[in-house]
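>>> Kindly return the folded structure for what I paste below:
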Amino acid sequence: MMCPKCGKEMRNGYLFSSKDGAFSFANEVPSALENAKNTEEFVKLTGLKVGGRTSVEACCCDACRTIMIQY
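Have a look, this model is predicted:
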């Protein structure tokens, strides 16, 4: 895949979390005491995976340090 930012070739791989974390996206990072689901524009990207790492397929551009994922 070609990088949409710089046009160079991207390499395929995986974006992964800590051992029991999950990926989410929002307009801001909630504090540790807040329920993340209540954050404005919250999008759950992956669920928790207890006992293993959560991962999603991704492409990485080493030239401009861009990562592309599809959830």
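>>> only C-alpha atoms for contact and neighbour calcs from this point on.
Fine.
>>> part of a strand, is residue 57?
Yes. Membership of residue 57 in a strand is supported by DSSP: H, G, I helix; E, B strand; the rest coil.
>>> Second chain to compare with the first, below:
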Amino acid sequence: MKCPECGKEMRNGYLFCSKDGAFSFANEVPGVFTDAKKADGFVKITEVKPSHRTNIAASICENCKTVILKY
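Below you'll find the predicted structure:
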């Protein structure tokens, strides 16, 4: 997929919330007993926020089902 902002190829993967509450991205979602930091293609998106709901600013197009965020 080409990035709508720069036109470069985007990497497909998964945005997920780890058991410590931080958002991360990886090529595959790690299992519940796997250290998320060891997942192939791991990128930390947010810091751990104990007792807080993790959030990140994003934009969505409900027409084409695209979500874009910056970390």
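>>> now the strands for structure 1?
Counting by DSSP state E, one finds strands in structure 1 at the ranges 11-16, 24-25, 43-44, 55-61, 66-69.
>>> Please convert these to CSV, extending it with distance to residue 4 of structure 1.
Formatted as CSV, the strands of structure 1 follow (distance: least, Cα to Cα, whole Å):
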stretch, distance to residue 4 of structure 1
strand 11-16, 13
strand 24-25, 20
strand 43-44, 23
strand 55-61, 10
strand 66-69, 9
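>>> can you redo those as JSON lines with distance to residue 32 of structure 1 and mean neighbour count?
Formatted as JSON lines, the strands of structure 1 follow (distance: least, Cα to Cα, whole Å; neighbours: other Cα atoms under 10 Å):
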{"stretch": "strand 11-16", "distance to residue 32 of structure 1": "20", "mean neighbour count": "15"}
{"stretch": "strand 24-25", "distance to residue 32 of structure 1": "14", "mean neighbour count": "14"}
{"stretch": "strand 43-44", "distance to residue 32 of structure 1": "17", "mean neighbour count": "14"}
{"stretch": "strand 55-61", "distance to residue 32 of structure 1": "22", "mean neighbour count": "18"}
{"stretch": "strand 66-69", "distance to residue 32 of structure 1": "25", "mean neighbour count": "14"}
